[in-house]
Structures are given as structure tokens and as C-alpha cells.
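Novice: next come a sequence and a model predicted from it.
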Amino acid sequence: MVAAFMHSLLIPIQSELPDLLHASREDSAWVITITLLVSAICVPISGRLGDMYGKRTVILVLLGLLTAGSLVCALSDSLLPMIIGRGLQGVGMGVIPLGIALLHDVMPENRVNVAVSLVSATLGVGAALGLPVGAIITAIGDWHILFWVSAGLCITVLVLCLLVLPTEGIRSGGRFDYVGALGLAVCLTALLLVLSNGNQWGWAAWQTLVLSGCGLLVFVMWGWYQLRRREPLIDVRVSLRRPVLMTNLASIAMGFALFASHITFPQLLSLPESAGGLGASLLVASVTLMPSGLAMLAMSPISGRLMDRVGPKSLLILGAATIAATYIVALLVPTTIVSIAVINAVLGAGIGLGYAAMPTLVMRSVPDSETAAGNGLNTLMRALGTTAASAVIAAVLAQSAHTSHTGYPTGGGFQVALLLGCIGGMVSIALAIFIPSQKRFPSPVAAQEPQRSLSEKEITHV
């Protein structure tokens, strides 16, 4: 939750960053972009490191870097140290797939689903809480307090992890694939820069075309290299197995559906009433959007029990269907603060169902020695979906504003944005239907080194 909290913490003051950091608007945008970029690169890499050297160890290292990044940002008054600090904060997103995989290793089988659902929900809860907390703090005090608060949270979590996290867990050992990590970093950097800046550069601009071509070329070479490695960074053969592949594709679609609302509703809320919006203040808009994360948290125990009854595949379909149906309702009902709050809550419930199912689907389809890497790749797929939604929805609303006499997005533009979110949910349903039902992937590591479940006393302590 703390790692996800960092992503939305600066959104309330995003428009003020050029003045606060004495930089141009284009340069200050890197304060947001760098966190997204670093987290996308580090999530699959940290997953592999966790499988090799121990998930608890890597979690503690990542939390240490997250704390250091918060402290650097808290002491920054210029652009470069702020970018460095935000980059270190991006590293911390790797704790989410590692935490899920650690639960899989040490929790009793009858409690894994509920535990995984709860940890998956914290991704939405942290992001939802970051908006109002950031708005409140910046309204009453200096913006540096944001990062002092985040540093305090990080230190608290680090101490708790040192005291509580078990050292048990499956370790595969082996040698780390540095070349594979470099190749993945290059192709992801190119792709994410295109998605983040395509609207500004132009989708046919030379920067967009060159980066897209380079990213695609490096991706093909990286895939070929991974297939030839005995100990690859990401096991491409396992990732191409139908259960894993279809789950990851469904994750991209669901990530798109999730972020379509995160782009659309804040603009609807903050738009002046004269332009067809609701004219809400930043704080009111943040509180209106908060029910999404809270609904994810509330659904986590329900998701775990539903998964025990119907299985993760059916749960994913149910979550995607909830999202698609909610977007249809959003297209039909009048737009008010209350309706947006209710719609966000139901969307959060649907996302909670889907996000609870995805890690379980992946962990049932990969060797026990690769659960963290598999979850890291799945988290990356969700991030690609949200980044794609950010670019596409922003382009739709920008085009709508360009053709409007007011200079603001039109009602038609918002309708198209919501329709795209609905399509994302429907695509996720279609992909989830083709996920085959199967038993757990056989693991030689698990057979040689049986995992130890937590005792009842340890579970209570956790």
C-alpha cells in the first residue's frame, strides 16, 4: 500500500511542479514519468531476484531504497534531486509481487486466497489514499511534508517487515541474467517513453517512430536471447503457456479499464460548470474518487472466499463483467458527484475481484521457483495497460477540447472515454474465457524443498 501511495502522492500539485522546482513544464513532467518508468523496469527484475535470493531479503532492500527516495525528495528544492528521489521511489513497487509470492510460499493453502486478495487490494487503496492525503497536506502546509510523511511510513513498514516477515520461502538460486535485465530495461524505456510522450510529440513524429522501432527491435532480440539462456530473467516458454499468456493479456485490458476512469472522472469533477463539468475543488474531487480504493479493500476477504468456491478464472470474469456493466451505467446516468462516487466504488469492487484472481492464476501456472518473477511480469502487464489508457484517453479528451469552442473537453469526448473503459472490461472478459482450468504447475524445487507453512501462532502474529 505504501509503495502504491507514492504514485498518486504528487498528483494534487502536478500543475505547480514547474514553479516549485524552477523548471520547464516539459522537464518537470519527468518527476512523474521517472517513477512509472523505474517501477515498470524494476518490478520483473526484483521478482526474479526474490525467487533467487529470498523474497524477504529483496523486500527489505526495496523498502530501504523507497525510504531513501522519500528522504531525497523531502530535502529537494530543484529538479535533478527530485527526479533521483522519485526514481528510487519507483523501485519500491517491486514489493507488491514479492509480497504476494511470499504469502504463497508460507501461508496454509486454505488461507492463501484471502491473503493474496488483501495484498492485491492494497495497490488500489494506496493510490486512492494518495490523492486526498496529498491534497490535504498541500492545502495546509509545505509540499515537502508529503515526502516526510511518506518517509515515516516507509520506515514504519521497514521495521515491521524486519520483525514480522518470515525467512522461509522457496529459493531457486542460480546466476542473475544481467544482459537480459539490460535488454528488458531498454525496450521498456522505449515503449513507455512513446506511450507517455506520444500525444506531445505526435504519433507520427520521428521521435515516436524511432523509439518504437528501436524498442521493437530490442524486444525481439531480447526474446531470442531469453529462449537460449539456461537461467533467463523471464522464462519466456512458461510465459507463453496459455494460462499465463491469457491472464497477462487480460491484465493489460483490465489495467486499461481501471485507468480510463482515473483519467476521465478527475477531469469531469474539476472542469468548470460553465464548460459542462462539476466545478469541484481538488479536495472534493479526491474524496469523491476515494471509494474506489476503499471498495477494493472491502472486497478483498470476499474475493478470497469467492475464489475458494468458484476458482480464480470465474472470479476474473466476474470482476471484468462488473467493470464493463458499471461503465455502461456511467454512460446512461446523469453525471453528479454522488453518481461518480458510487460508480467509482462499484468499479473498485470489480477491480478488486479481478486483481485478486490474477496472481493466483499466474502462480498456479508457473513453477514454485518462479512465482515472484511471474507475479512481477503480471504487475508489469497491468502497468502497461494503465499507461496505454493514460495515453489513449488523454488523446481522446485533447482532441475533444481542440474541436470545442470552450477549449475544454466536450461531453461527447467524455462519453468516448467511458466507452473505451467499457471496451477494456469486455476485452478482459473475452480473454479470461480462454484461460484453461488446470492444476498447479509441477515444481521440482517444491518437491526437493518442501515449503513450511506458518503455524497458527505465527499467523495470528502476522
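Specialist: Yep, that arrived. Residues are numbered from 1 along each chain as shown.
Novice: rest of the way, CA atoms for contacts and neighbours
Specialist: Will do.
Novice: can you give me the helices in the stretch 301-450 of the chain?
Specialist: All helices of the stretch 301-450 of the chain, identified by DSSP state H, counting those that start in this stretch, fall at 312-332, 337-363, 371-402, 411-433, 444-448.
Novice: of those, which is nearest S196?
Specialist: Counting by CA to CA, S196 lies closest to helix 371-402 out of the helices of the stretch 301-450 of the chain; the figure is 6.3 Å.
Novice: pick the most deeply packed of the helices of the stretch 301-450 of the chain.
Specialist: Per residue and on average, the most neighbours among these fall to helix 337-363, with a mean of 25 (mean count of other CA atoms under 10 Å).
Novice: elements contacting the host helix or strand of V114?
Specialist: Using DSSP states H and E, V114 maps to helix 109-140. If you count contacts as 3 or more CA pairs under 8 Å, 6 or more residues apart in numbering; DSSP states H and E, helix 109-140 packs onto helix 2-8, helix 95-106, helix 144-164, helix 282-289, helix 291-310, helix 337-363.
Novice: how about those helices in CSV, adding distance to G255?
Specialist: Shown next, in CSV, are the helices and strands packed on helix 109-140 (distance: least, CA to CA, whole Å):
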stretch, distance to G255
helix 2-8, 14
helix 95-106, 16
helix 144-164, 25
helix 282-289, 17
helix 291-310, 14
helix 337-363, 9
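Novice: ok, R382 touching L258?
Specialist: No. Applying CA atoms under 8 Å as the test, R382 and L258 come out as separate, 9.4 Å apart.
Novice: returning to what we had before: the helices and strands packed on helix 109-140: which one's closest to L80?
Specialist: helix 144-164 (15.4 Å).
Novice: so which residues make contact with the closest one?
Specialist: 2, 6, 9, 60, 63-64, 66-68, 70-71, 73-75, 134, 137-138, 461-462 (CA atoms under 8 Å, 6 or more residues apart in numbering).
Novice: PyMOL command for the buried members of these?
Specialist: To isolate the buried subset of those in PyMOL, counting by 16 or more other CA atoms under 10 Å, use the following:
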select buried, resi 2+6+9+60+63+64+66+67+68+70+71+73+74+134+137+138
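Novice: here's the one I want to compare it with:
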Amino acid sequence: MGAPAPQLTARPGPVIATLAFAGTTAAVMQTLVTPLIAELPQILDTSSSNAAWVITVTLLVAAVCVPVVGRLGDLVGKRRMLLACSVPLVVGSVVCAFASDVVTMIVGRGLQGMGMGMVPLGIALLRDVVPVEKLSGSIALVSASMGIGGAIGLPLAAAVAQYANWRVLFWGSAALAAVVAVLIFTLVPDVPAGAKGQRFDLPGAIGLGAGLVCLLLAVSKGADWGWGSATTLGLFAAAVVALAGWGVWEVRTTDPLIDLRTTARPRVLLTNVASVFVGFGMYASMLVMPQLLQFPEATGYGLGQSMLAAGLWMAPGGLMMMLVSPLGGKLTNARGPKFTLICGALVLAVGYFAALALLGSAWGVMLVTIITSSGVGLAYGSMPALIMSSVPLTETAAANAFNTLMRSLGTSVGAAVIGVILAQMTTTVGGHTFASEDGFRTALLVGGGLALVSAAIAAVIPAARTTESGTEDTDPAPEPAQAKV
């Protein structure tokens, strides 16, 4: 059965704006609790380790749900799944707003994690409704919305947390999610599902979910439990077994959750690998810069800023990402998404290496944030274009969701690695222990080095060629009847 032809809309502007706003809202949900981290144990009357699950659970649930939601978008329709994603965002926010204990808060944050599939769904929908001449720019904007929302949401959340009751944060996020749902229902067209009639791979979803939960738990909690502890090592081993079994199942089933033969094509595979390193590189900056801004001046390198001030110093990075996105789209149209990805990775690396000389002032941190955010905006905007030019219409949402998952894995591993570096390289000032200046410099060197690695990987991504069906591809792949049993 052939895929339905794209249903181009006459006025794509409102659709693009709606999908970008949806992605920004989803990103705000992730940074929402950042200003509350230090106060969560007192607010929820629990330990710091238990309170940390308020952040961890969102990551875990999003990792499991994003590929599932992406595949369902291909099966039942992307608009329908966008609306479905808005429901747990609203409900989860309301649950958190009423929460008075850690369990209720974790449940609410888990529900919010279920809605994180909005971004890959929105990007995939663009291929169906946006004219080709506007596609690259719109993909870049919607893809960068995760970074834009994170950068803008942090100072807003800090301001609300500092000057109002913390519950206002969640009531505000519930209102944003409700507005997103109304806009999607009103402005986003209902496009026929590309893989309608195929079955949903429930065993594949369970296998991938189990493997990802084990892997991300080990990565995110390994520093607390001990990297050599039986729990951490057991989770890593369980992840290997579960993901290996999932891979065997996926190549043998008729309608897989993720077509591994498609993801194994060099153009798709190398883009996903580069995504992991770019995700790592992006998160290194997000961990280092806020701490440098907020550490006391007595350390000799800290800038003594409040949470709100630190967020405001970093906010221009999000605005720059918004400005760079349309430029990245034009660059993609002129030179191709591979060139844009290489440029983005190199700009990200320049930002990290420039940071080594510019971190003595808040202005220097802001400039570094602007440079790194520009690199991330270029890179993130090009990845979906590379992916969607290499997969059939029936797999657009699933392939984008898998790429989003690869970025998330990169940020998770980045958080763990940078956390270990900063925990091992410390200094004591006034009886308090802080990550040392050498620790921050090492973290920046690692981030810059991995950005260069991502540029090198992007440089060897094969050029695309157009198939008879109109899908760009790079290597001959088996026909569906041969590829699946």
C-alpha cells in the first residue's frame, strides 16, 4: 500500500507557529521544576534523593513514550496524537499543582513526560502540510523549539518561584497546554495517517521501554548509587539484554515499532549518532553555565548571581536560537542539511573553546551561551531534515521520534559524565565544597571535543539520491516483503 500524498495547506504560517508553540510548551515543562530543586525536599516533606525523582521520572517516561507516540502518529494520524499528547500535559500539571507529597508530584511529572512526543510529531506533520520551499525553515524552527522553551522557560519559572507561590508554576503550565490543545484543534489540519492499516507493535514497545528505563536509570542515578554498585551494573546488564532482544524482535516482526533496517541506512544511522553527540554537547553547557553564574564570588570564579539573574543572563541564548532557525533553513535550502549540521556542530565547538577565555564575567557567559545556542539551533534544525529525506512517508513520525530519543540519550549521558567530572574535581571555600574551576574547564573541553566529533561524523554522512517514489535515499534497501517476515 502506497503512502498518501502530502496534503499541502494554503496558509502554513499558523500551522508552523502552532507546532513551534507546542514544542516550546513541552520544553517549558522540562525546566519547570529547576528553580525548585533546592526547596523540593522541604515542600514535599521528603529526602533529597526522593525529590530527585521529580526530575528523573519525566526523563524516563518521555524516553519510553516518545517512540511509541511517534509510531502511533504514523498509524492513526499525527494531529490526533498531538491532541492526545496535550491531555497528559494538562492533567499532569494540575496534579502537580495540587500535590502535597512526593508520590503525587512524581505521578504528575510522569504524566507531563508523556506529552513530550509533541516535537517529533510536529516535525513529521510539517512534511505533510508545508510546501517544499518553506519546509526547511519550518523544520528548523519547530526542532529548535525545545531549546528555545528551555532557555526562555528557566528565567520565567525562576521569577514565578521567587515572587509567587510555587503552585502557580503548574497552573501556568496547565493553561499553556490547554491553549496548545485549542490551537492544534483549530489550526492544524487532519492529514491521513501514512501507515494506516498496519498493526501497532506492542511487544516492541514493551521491549524498548524496558531497555530504555534500565539504561536511563543506570545513567541518571549511577552517581548516587555508585557506578560499581550491584544495582547500577545490574541495570546496565538488563538494558543490554532487553535492547538486544528488542532488536531481534524488530527485525523479525511484520510491522515493527521502529524499522531497524531503515535506521541502519548510513544516512539515517550517522545522523542519529551525530545527534547523540550534539545532545551531549548541548547539555554540557546547560550544566556548567548556571553553576558558574550562581557560585559565590568567594570561589574566585563564581559570579554570585541569583537563580533569576542567572536565567536572565542565559535567556538571550534561547532568543538567538529562535533567530538562527530561519537562517538555518535557508542554509539547508542552499547547501543541504548535512552542511547545516556540520556548521552547527562547529559553531557549538567554537562556543565551548571561546568559553575558556570568556568566563570571567556574566557578559562573557551570555556571549558563550549565545554562540553555543546558535550551534545547537543549526544542528537541531538540520537533523529532522536529514532523517525525513531518507525515510518513507509511512515512517516519518516514528523516525523523527527515534532521532529525538537519540538526542535525549545524548543529554542523559552528558549529564552523567559532566556530573562525574564536576563531582571529582572540587574545591572547598568557607567550609562548603564546590566544583573547581579546573573541573568546569575540563567539562567545557569535553563538550567542545564531542562537538567536533559530531562534526566529523556529520562530514561522512552520504549524499542523498532521489528514488522513483520521490523519497531521498542513499543505499538500496530490501523491499518490505523481503525485509520483514
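Specialist: Structure's in. What do you need? Just so you know, these numbers come straight off a predicted model, no measurement behind them.
Novice: L80 of the first structure is nearest to which of the helices of the stretch 301-450 of the first structure?
Specialist: That would be helix 371-402 among those, by CA to CA, at 23.7 Å.
Novice: compared with the second structure, how much does that closest one deviate?
Specialist: Helix 371-402 of the first structure, aligned to the second structure and superposed, deviates on average by 0.8 Å (mean CA distance after the TM-score superposition for the first structure).
Novice: now the angle from that helix to helix 95-106?
Specialist: 150 degrees (axes from the mean of the first three to the mean of the last three CA atoms, to 10 degrees).
Novice: centre of the chain to helix 371-402 of the first structure, how far?
Specialist: 9 Å (CA atoms, centre = their mean, to the nearest Å).
Novice: could you give the angle of it to helix 411-433?
Specialist: Angle, helix 371-402 of the first structure to helix 411-433, by the same axes, to 10 degrees: 160 degrees.
Novice: quick one: list the elements packing against helix 371-402 of the first structure.
Specialist: Counting contacts by 3+ CA pairs under 8 Å, 6+ apart, helix 371-402 of the first structure is packed against helix 30-53, helix 95-106, helix 178-201, helix 242-270, helix 337-363, helix 411-433.
Novice: residues in the second structure aligned with the fourth one?
Specialist: Residues 266-294 of the second structure are where helix 242-270 of the first structure lands when matched by TM-score structural alignment.
Novice: and if you look at the last one?
Specialist: Residue correspondence for helix 411-433 of the first structure in the second structure, counting by TM-score structural alignment: residues 437-459.
Novice: for the shortest one, same thing?
Specialist: Counting by TM-score structural alignment, helix 95-106 of the first structure falls onto residues 118-129 of the second structure.
Novice: ok, the third one next?
Specialist: Correspondence between helix 178-201 of the first structure and the second structure is established over residues 202-225, with TM-score structural alignment as the criterion.
Novice: ok, and for that stretch, which residues are buried?
Specialist: 204-205, 207-223.
Novice: wait, A27 of the second structure sits on A144?
Specialist: No. Contact criterion CA under 8 Å: A27 of the second structure and A144 do not qualify, at 10.2 Å.
Novice: P189 of the second structure in helix, strand or coil?
Specialist: Here P189 of the second structure is coil, with the state taken from DSSP: H, G, I helix; E, B strand; the rest coil.
Novice: and the gap between it and M282 of the second structure?
Specialist: 33 Å (CA to CA, to the nearest Å).
Novice: again, but for E250 of the second structure
Specialist: Counting by CA to CA, the gap from E250 of the second structure to M282 of the second structure is 31 Å.
Novice: hang on, the earlier thing: of all the helices of the stretch 301-450 of the first structure, which one is nearest G90 of the first structure?
Specialist: Nearest to G90 of the first structure, of all these, is helix 371-402, at 12.3 Å by CA to CA.
Novice: how much space separates the aligned partner of G414 of the second structure in the first structure from S428 of the first structure?
Specialist: Mapped onto the first structure by TM-score structural alignment, G414 of the second structure lines up with A389. According to CA to CA, A389 of the first structure and S428 of the first structure sit 14 Å apart.
Novice: next: L160 of the first structure.
Specialist: For L160 of the first structure, the distance to S428 of the first structure equals 36 Å [CA to CA].
Novice: which ones are touching S369 of the first structure?
Specialist: Shown in contact with S369 of the first structure (CA under 8 Å, 6+ apart): 51, 170-172, 443, 445-446.
Novice: wait, A416 of the second structure
Specialist: Contacts of A416 of the second structure (CA under 8 Å, 6+ apart): 219-220, 222-223.
Novice: ok so, going back, and of the helices and strands packed on helix 371-402 of the first structure, who's closest to W222 of the first structure?
Specialist: Closest of those to W222 of the first structure is helix 178-201, at 5.7 Å (criterion: CA to CA).
Novice: next up, the contacts around the residue nearest to the spatial centre of the second structure.
Specialist: Nearest to the geometric centre of the second structure sits S408, at 4.9 Å (CA atoms, centre = their mean). By CA under 8 Å, 6+ apart, S408 of the second structure lies in contact with 63, 276, 279.
Novice: I figured the last one was touching R407, is that so?
Specialist: This means G279 of the second structure. Yes. Using CA under 8 Å, G279 of the second structure is in contact with R407, at 4.8 Å.
Novice: P35 of the second structure falls within a helix, correct?
Specialist: Yes. Checked against three-state DSSP, P35 of the second structure lies within a helix.
Novice: I'd say it and V160 touch.
Specialist: No. Proximity of P35 of the second structure to V160 does not meet the contact threshold set by CA under 8 Å, at 9.2 Å.
Novice: please name the nearest non-neighbouring residue to Q207 of the first structure.
Specialist: W201 (7.2 Å; CA to CA, 6 or more residues apart in numbering).
Novice: whoops, P14 of the second structure was the one
Specialist: Closest residue to P14 of the second structure apart from its sequence neighbours, by CA to CA, 6+ apart: L187 at 6.7 Å.
Novice: the one you found pairs with which position in the first structure?
Specialist: For L187 of the second structure, the residue aligned by TM-score structural alignment is V164.
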